[in-house]
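K.L.:
Provided below for reference: sequence and predicted model.
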Amino acid sequence: MTKYDAVQIAAFPVPESYTAPTDLVIKALFEESNPQGWLEANGAGIPVMLSHSGVAVTADMIAAMPDLMLVANFGVGVDLVDHAALERRGVVLTHTPDALTDDVADMAMALMLGGIRRIGAGDRLVRAGRWSTPLTRSVRGLSLGILGLGRIGSEIARLAAAFGMDISYHNRSAIADSPYQYANSPVELARTVDVLVAAIPGGGSEPLISDIVIEAIGPDGLFVNIARGSVVDESALLDALENGSLGAAALDVFMNEPKIDPRFMALDNVLLSPHRGSATEEARIRMANETYANAANCVAGRSLVDIYRQR
């Protein structure tokens, strides 16, 4: 029987030219018709699971691998991982936040600019054979609120500052020496800005961006989400976009991806993107290289990078 260093539970979305490193013996679990059954029969002796942010890592999977030491996650989001099961076993979880910071922040800016200048609506007008130039707003001088001033949020702030935006943020606590204004709550932040960007981790039991927060952004405001669909009350978001209590939204993430709520399709005040924040060749190669490197380091007893720690 083949001795595997790792099982990979999902294919990584990398460029076609990319090849996995040859210093690891990897079982492509996603090619099995019954992945859980394969794990239960063969999981002993395998120290690493290679996961993907869009695929669940369940307690049953973890239980089927008694020698598991590491779950190396391709991507920054780990809301589909059973953290309690890993903690009970003492299994380390890594992810790849630095590998995609720049590209996700760039996507946030693209969505923000597209939402403010109504790029999507303009594209649809031209394609329909129409030509009109309704006035939009200038980005310069607008106020930007960032919900989650971590790696990605900080890079969004740096980019937005170059556009002359007035920046504030909310975290669980204020960041010492931050040059940006701190808001004590998501609602307070939403009430004081023209644009609210969500850059927080998913996985909470309740969406942090509630109907009250959405209402506070206001009928002239823009909501941008490059975080996770689960961070916002999507039903309340749709209601607000439909009734005009929220001016517009620009979204790269949704609940129940890729089968998103059809109500979005009828709205002209929302810019939709199919979760493309990290979808550059450069980012995906960095993500894969780091994920495989952590797997190889675990097998060899070397130190790991980007260990995930719950907040």
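P.N.:
That came through fine. Numbers count the residues shown, from 1 in each chain.

K.L.:
CA atoms for contacts and neighbours, from now on please.
P.N.:
Noted.

K.L.:
where do the helices sit along the stretch 101-250 of the chain?
P.N.:
119-127, 151-162, 186-191, 211-217, 234-243 (DSSP state H, counting those that start in this stretch).

K.L.:
among those, which is nearest A176?
P.N.:
Nearest to A176 among these is helix 151-162; the distance by CA to CA comes to 13.5 Å.

K.L.:
tell me the contacts of the residue nearest the centre of the chain?
P.N.:
Against the mean C-alpha coordinate of the chain, by CA atoms, centre = their mean, the closest residue is A227 at 4.1 Å. By CA atoms under 8 Å, 6 or more residues apart in numbering, the residues touching A227 are A198, A199, I200, P201, G202, V253.

K.L.:
Buried among those? Make that a ChimeraX selection.
P.N.:
The buried residues among the contacts of A227 can be selected in ChimeraX (16 or more other CA atoms under 10 Å) with this line:
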select :198,199,200,201,202,253
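
K.L.:
Same list (the contacts of A227) but as JSON lines, adding distance to S154.
P.N.:
Compiled in JSON lines, the contacts of A227 are given as follows (distance: CA to CA, whole Å):
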{"residue": "A198", "distance to S154": "12"}
{"residue": "A199", "distance to S154": "9"}
{"residue": "I200", "distance to S154": "11"}
{"residue": "P201", "distance to S154": "14"}
{"residue": "G202", "distance to S154": "18"}
{"residue": "V253", "distance to S154": "19"}
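
K.L.:
ok, the contacts of A227 vs P97, which is closest?
P.N.:
P201 (10.9 Å).

K.L.:
Would you check how far apart that closest one and L70 are?
P.N.:
From P201 over to L70 the distance is 21 Å, taken as CA to CA, to the nearest Å.

K.L.:
coming back round to it: kindly provide the distance from the nearest residue to the residue nearest to the centre of the chain once chain neighbours are set aside to R158.
P.N.:
In this structure, A227 finds its nearest non-sequential neighbour in A199, 4.9 Å apart by CA to CA, 6 or more residues apart in numbering. Distance, A199 to R158, by CA to CA: 14 Å.

K.L.:
okay, now the one to match up with it:
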Amino acid sequence: MHTPIVLTENVADTMIALVLASARRVVEVAQRVKDSEWQNSIPNNGFGIDVHHKKMGILGMGSIGLALAQRAHFGFSMQILYHARHQHQDAEQRFHATRCELDTLLRESNFLCISLPLMTETHHLTGQGQLAKAKMKPSAMLINAGRGPVVNEDALISALQQKALYAAGLDVFEKELLPTSSPLLTMPNVVALPHIGSATQETRYGMARDAVDNLIATLSGNVQKNCVNPQVLAQRSKQRGG
């Protein structure tokens, strides 16, 4: 089911939720309360990291990346960096975003947010070479609510174990369902969600509505919205006309 437009805002919301949960250690400290470990004050080792006025690096600047930049810029006064194949003038004008090379994005970002489709050229785009200590700040956080295989999961686990990264917020994984043996599930600095980027009542209704609209349009020969391969339709239409 290809219904990308209806997902944009909610996936961006999910990424912001992962940013906040990872930086402020929300899951970890909430569990302490449930486990009756709340003392008079939070110990120093329970402190998180500020989100506001930091640098967000967005890997990919499509509709979700743009929605994420909007939230980070206006909601948290963040400086926006991005790496993409093409310059995005809208992001630069509206959010003062700066396009940069991947190495610069890695080096400068406090939050590395991945918003890329999975293609041959993006598979494991973020791997051992990118997640090494020399490339990223040890206080940096990796956020992925795009496609799991864009990140080399073994490299991410290694970076977290070696403290080359502060934390990770993940809604997608290389293999879903995530194996129960994954080290990610035992790391307190990893927020792991079960691919819930679109999991709201309103969005799932919108996805179903778009799917029905797509089906009706296809049967009527008037496919315009959410078409993945318009060139194939054009070719078939030409063949029928001939």
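P.N.:
Good, I have the coordinates. Computed from a prediction, not measured in an experiment: that's the story for all the values here.

K.L.:
Identify whichever of the helices of the stretch 101-250 of structure 1 lies nearest to T94 of structure 1.
P.N.:
Nearest of the helices of the stretch 101-250 of structure 1 (CA to CA): helix 151-162, 15.8 Å.

K.L.:
any idea how far that closest one is from the chain center?
P.N.:
16 Å (CA atoms, centre = their mean, to the nearest Å).

K.L.:
Could you do stretch 112-120 of structure 1 as well?
P.N.:
20 Å.

K.L.:
which residues sit against it?
P.N.:
In contact with stretch 112-120 of structure 1 (CA under 8 Å, 6+ apart) are residues 136-139, 195, 222, 224, 248-250, 269-271.

K.L.:
now do stretch 83-91 of structure 2
P.N.:
Where contact means CA under 8 Å, 6+ apart, the residues beyond stretch 83-91 of structure 2 that reach it are 57-61, 66, 69, 97, 99-102, 105.

K.L.:
Mark which of those residues are part of strands, please.
P.N.:
Per DSSP state E, strands hold the following members of the contacts of stretch 83-91 of structure 2: G57, I58, L59, R99.

K.L.:
For structure 1, which segments count as strands?
P.N.:
Counting by DSSP E, the strands of structure 1 are 6-8, 26-28, 48-52, 70-74, 92-94, 143-147, 166-170, 181-182, 195-198, 222-225, 248-251, 270-272.

K.L.:
taking those together, which one is wrapped up most tightly?
P.N.:
strand 70-74 (a mean of 28; mean count of other CA atoms under 10 Å).

K.L.:
Please state the offset of it from the chain centre?
P.N.:
That offset, for strand 70-74 of structure 1, works out to 16 Å (CA atoms, centre = their mean).

K.L.:
Same check on stretch 164-173 of structure 2?
P.N.:
10 Å.

K.L.:
And for stretch 242-260 of structure 1?
P.N.:
For stretch 242-260 of structure 1, the distance to the chain centre is 15 Å (CA atoms, centre = their mean).

K.L.:
Pull out the buried positions in it.
P.N.:
E242, S245, L246, G247, A248, A249, A250, L251, D252, V253, F254, M255.

K.L.:
Where in structure 1 does the top helix by length along structure 2 align, residue-wise?
P.N.:
Secondary structure assigned by DSSP state H gives helix 201-219 as the longest helix of structure 2. Aligned using TM-score structural alignment, helix 201-219 of structure 2 spans residues 281-299 in structure 1.

K.L.:
mean distance, that stretch to its aligned residues in structure 2?
P.N.:
For stretch 281-299 of structure 1, the mean deviation from structure 2 after alignment is 1.0 Å (mean CA distance after the TM-score superposition for structure 1).

K.L.:
List the buried residues of that stretch.
P.N.:
Buried, per 16+ other CA under 10 Å, within stretch 281-299 of structure 1: 283-296, 298-299.

K.L.:
Same check on stretch 223-237 of structure 1?
P.N.:
223-234, 236-237.

K.L.:
between the contacts of stretch 112-120 of structure 1, which is nearest D98 of structure 1?
P.N.:
Closest to D98 of structure 1, out of all of the contacts of stretch 112-120 of structure 1 and judged by CA to CA, is V224, at 20.9 Å.

K.L.:
That closest one maps to what in structure 2?
P.N.:
Looks like V224 of structure 1 aligns to I143 there (TM-score structural alignment).

K.L.:
Go ahead and confirm L111 of structure 1 touches V224.
P.N.:
Yes. Using CA atoms under 8 Å, L111 of structure 1 is in contact with V224, at 6.9 Å.

K.L.:
Common neighbours of those two, please.
P.N.:
A250, L251.

K.L.:
Of the strands of structure 1, which is nearest D103 of structure 1?
P.N.:
strand 222-225 (14.3 Å).

K.L.:
sorry, back to before: contacting residues around the next helix or strand after the longest helix of structure 2?
P.N.:
Using DSSP states H and E, the next helix or strand after helix 201-219 of structure 2 towards the C-terminus is helix 230-241. Outside helix 230-241 of structure 2, not one residue touches it by CA under 8 Å, 6+ apart.

K.L.:
From the chain's centre, how far out is helix 230-241 of structure 2? Work that out for me.
P.N.:
35 Å.

K.L.:
Kindly report the same for stretch 15-34 of structure 2.
P.N.:
For stretch 15-34 of structure 2, the distance to the chain centre is 17 Å (CA atoms, centre = their mean).

K.L.:
And stretch 91-99 of structure 2, by the same measure?
P.N.:
19 Å.

K.L.:
For that stretch, measure first residue to last.
P.N.:
Stretch 91-99 of structure 2 end-to-end distance (CA to CA) = 9 Å.

K.L.:
How about the contacts made by the aligned partner of R263 of structure 1 in structure 2?
P.N.:
Matched by TM-score structural alignment, R263 of structure 1 corresponds to P183 in structure 2. By CA under 8 Å, 6+ apart, the contact list for P183 of structure 2 reads I157.

K.L.:
quick one: P183 of structure 2 and G62 of structure 2, what's the gap?
P.N.:
Plainly put, P183 of structure 2 is 31 Å away from G62 of structure 2 if you go by CA to CA.

K.L.:
just L105 of structure 2 next, same as before
P.N.:
Counting by CA to CA, the separation of L105 of structure 2 from G62 of structure 2 is 17 Å.

K.L.:
Perfect, I'm done here.
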